[in-house]
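Next comes the sequence, and after it the predicted model I'd like to discuss.
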Amino acid sequence: MDGKLLAYMIAALAGMAMAVQGSMNSALSKSIGLAKTTLIVHIVGAIGAALFVLFSKEKGSVLQGPWYYYLGGLIGVVIVYAVAFAMPKGGVAAATTAIVAAQLLTAGIIDRLGIFNLAKTPFSWQTILGAVLIIVGAWLVLKE
């Protein structure tokens, strides 16, 4: 199997998991509140990640990147909180639509500028058309 195809399939599975996770977090937040849900999700995730690292064969120090790369964990806290807040208000599909549209726009900027030391990827007319179609689709889904 082509490496890109496998990567896209794994990304699609991650997208499915994000919708399930957001729904589960929203349900949990109804019982224990948003702040506690965010904390519990990250504690359970940290335990899972620690086990993953423990059994992986990766070499090297954990502290090798610039300090600001480690802020992704704080961004994760904001994401979990915001998604758990948004999904019960507008529904899973509407919230996910807003998330994906915003992700695409942000990802396009990151690709174009090569932010975070990633390879620069120029925009093509297909990329721009795809982004426009996703924005129009998001507008249709979110329109009441």
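Done, it's in. Numbers count the residues shown, from 1 in each chain.

drop to CA atoms for contacts and neighbour counts, all remaining ones
Noted.

State the number of residues packed around residue 122.
13 (other C-alpha atoms under 10 Å).

ok, and here's another one to check against it:
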Amino acid sequence: MVTGILLALLAGSLVSLQTVFNSKVNEKTGSWSTTTMVLFTGFIASFLISLLVEGKNTFSFQHMQPWYWVSGAIGVGVVFCLVQGMKLLGPTFAISIVLTSQLSFALLFDSMGWLGLEKIPFSWNQLLGVLVIVGGIVLFKFGGSKSNTAEKPRRALRSDS
């Protein structure tokens, strides 16, 4: 269980890091170019690592449901929407909403046993947990002072002054 928690924490930090990088790439090029670059470099990296780790089993796709093949297309939507969300909302607010949506849909899929998942009984505590997170996002975004420092333009630091 500890390993799973550590891997989940690492995944969360990597998603946030990737989102910042994607945003910076998007500043120099368009959203579709960013999405293409991100997914292409991800393909190259995962393909090479798969060959090193799994060898010829990389190409073993027996007993896979046909609809699982759309996963890559879903990834296009993920990257594109993240890049646009970051541009419109800023990194912290966008990621907060993404993670809350992810948690909510995971709860729905688990509770219903959809897409071949083992059905896990729904509990009101789980829903309450999601609502607490939503409340935290609302408090984060709209609570506090009236002047939002994130909206103010940032001055570039000058090394010659």
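Cool, got the structure. Because the structure is predicted, anything quoted here is derived from the model rather than measured.

List the buried residues of the helix or strand that contains residue 77 of structure 1.
Element membership for residue 77 of structure 1, per DSSP states H and E: helix 72-90. Of the residues in helix 72-90 of structure 1, 80, 81, 82, 83, 84, 85, 86, 87, 88 count as buried by neighbour count, 16 or more other C-alpha atoms under 10 Å.

Could you do stretch 135-144 of structure 1 as well?
135, 138.

Now render the buried residues of helix 72-90 of structure 1 as a markdown table, adding distance to residue 3 of structure 1.
As requested, the buried residues of helix 72-90 of structure 1 are exported to a markdown table (distance: C-alpha to C-alpha, whole Å):
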| residue | distance to residue 3 of structure 1 |
| --- | --- |
| 80 | 30 |
| 81 | 33 |
| 82 | 33 |
| 83 | 31 |
| 84 | 33 |
| 85 | 36 |
| 86 | 34 |
| 87 | 33 |
| 88 | 37 |
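
about what we covered before: mean distance, the helix holding residue 77 of structure 1 to its aligned residues in structure 2?
Compared with structure 2 after the fit, helix 72-90 of structure 1 shows a mean deviation of 1.0 Å (mean C-alpha distance after the TM-score superposition for structure 1).

so where is that helix in structure 2?
Following TM-score structural alignment, the aligned partner range for helix 72-90 of structure 1 in structure 2 is 71-89.

now residue 5 of structure 1, what's its secondary structure?
Here residue 5 of structure 1 is recorded as helix under DSSP: H, G, I helix; E, B strand; the rest coil.

what residues are up against the equivalent of it over in structure 2?
Alignment note (TM-score structural alignment): residue 5 of structure 1 maps to residue 2 of structure 2. Under the criterion of C-alpha atoms under 8 Å, 6 or more residues apart in numbering, the contact list for residue 2 of structure 2 is empty.

Can you show me the helices along structure 1?
Here structure 1 has its helices, by DSSP state H, at 3-32, 34-55, 72-90, 92-113, 125-142.

check contacts around whatever residue of structure 1 lines up with residue 24 of structure 2.
By TM-score structural alignment, residue 24 of structure 2 lines up with residue 27 in structure 1. Residues near residue 27 of structure 1 by C-alpha under 8 Å, 6+ apart: none.

The same query, at a cut-off of 10 Å, please.
21, 33, 34, 37, 84, 87, 88 (C-alpha atoms under 10 Å, 6 or more residues apart in numbering).

if we take the residues you listed, which one ends up nearest to residue 54 of structure 1?
residue 21 (23.8 Å; C-alpha to C-alpha).

That closest one and residue 53 of structure 1, how far apart?
Look at residue 21 of structure 1 and residue 53 of structure 1: by C-alpha to C-alpha, to the nearest Å, they are 22 Å apart.

Looking at those two, which one has more neighbours?
Remark: of residue 21 of structure 1 and residue 53, residue 21 carries more neighbours, 16 against 11, as counted by other C-alpha under 10 Å.

And that one, how close does it get to residue 137 of structure 1?
23 Å.

Relative to structure 2, what is the average displacement of stretch 18-30 of structure 1?
Looks like 0.7 Å for stretch 18-30 of structure 1 (mean C-alpha distance after the TM-score superposition for structure 1).

for the closest residue to residue 28 of structure 1 other than its chain neighbours, what are its contacts?
In space, and not counting its chain neighbours, residue 28 of structure 1 is closest to residue 37: 6.3 Å by C-alpha to C-alpha, 6 or more residues apart in numbering. Applying C-alpha under 10 Å, 6+ apart to residue 37 of structure 1 gives the contacts 24, 25, 26, 27, 28, 29, 30, 31, 43, 80, 81, 84.
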